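Enquirer: Fold the following and give me the result.
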Amino acid sequence: MDRFRAYRLSVTGEEVGHIKRNSQLSVEVAATQHTLRATIDWCGSNILYVDLSAGGEVHVEVSNPNGPFKGQRVMRRAPGAYLQLRLLEKAEALETP
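Expert: Reported below is the predicted structural model:
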């Protein structure tokens, strides 16, 4: 369902960009604590809390772990769990295409 569409990424409640399947997005933010969330239509992901007070960077991955059939049910019953947002380890992030 999401194969040809883009997810919206929000940092501390502000939309900062769109990211498509198998792609990367780089966003510069202030050195402080932030919340991250991905959305598509009325559905979304879990909220990640990251502390960048000391600077640095984080790498995250957004995915739809539900598949097409289960995804329909999740969209209706738990739209906030439709997407999954997770922190990646630095080595994992370097391997992504």
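Enquirer: CA atoms for contacts and neighbours, from now on please.
Expert: Noted.
Enquirer: Would you mind measuring from the nearest residue to Cys43 once chain neighbours are set aside to Met1?
Expert: Spatially, and ignoring its direct neighbours in sequence, Cys43 is nearest to Pro79 (4.5 Å; Cα to Cα, 6 or more residues apart in numbering). According to Cα to Cα, to the nearest Å, Pro79 and Met1 sit 15 Å apart.
Enquirer: structure for this one too, so we can compare:
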Amino acid sequence: MGETTAQALITVHRPAAVWRDRARAYWIEVDGVRVVRIGADEQLDLPVPPGVHDVRAAIDWTGSPVVRVEVAPGGRARLTVRPAGSSLQFWQAFTRRGYLERTAD
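Expert: Model (predicted):
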């Protein structure tokens, strides 16, 4: 019989928003590829091969900085994504990586 490779998970949580982006979905990118959209007050489990992965959240032309996570076989990395700053900081929409905040839990 063939050997099976254990998967790993990246869990992404997006808390409910007061109003900024509440009706909009964010793209979650893993290793430079857009893999799934996440709405407000959602949590998603993304199966990935064990190892090191670069994760980023994006909306339109902007998003979060890339975070590098390492996930062991059968393990899980937990991330949270939300709007950065406040809705009064409109200038963030004009930056490539300052509009969204992504944190490792």
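Enquirer: Neighbour count: Pro79 and Met1 of structure 1, which is higher?
Expert: Pro79 (19 against 10; other Cα atoms under 10 Å).
Enquirer: So the more buried one is in contact with Trp42, correct?
Expert: Yes - at 7.0 Å, Pro79 of structure 1 counts as touching Trp42 under the criterion of Cα atoms under 8 Å.
Enquirer: List the buried residues of the lengthiest helix in structure 1.
Expert: Counting residues, the longest helix found in structure 1 (DSSP state H) is helix 67-77. Neighbour-count burial for helix 67-77 of structure 1 flags 71, 74-75 (criterion: 16 or more other Cα atoms under 10 Å).
Enquirer: Among the residues you listed, which one sits closest to Ser10 of structure 1?
Expert: Met75 (19.5 Å; Cα to Cα).
Enquirer: For the corresponding residue of structure 2 for the closest one, which non-adjacent residue is closest in space?
Expert: Matched by TM-score structural alignment, Met75 of structure 1 corresponds to Ala93 in structure 2. Nearest residue to Ala93 of structure 2 in three dimensions, chain neighbours excluded: Tyr99, at 5.4 Å (Cα to Cα, 6+ apart).
Enquirer: Many thanks, I have nothing further to ask.
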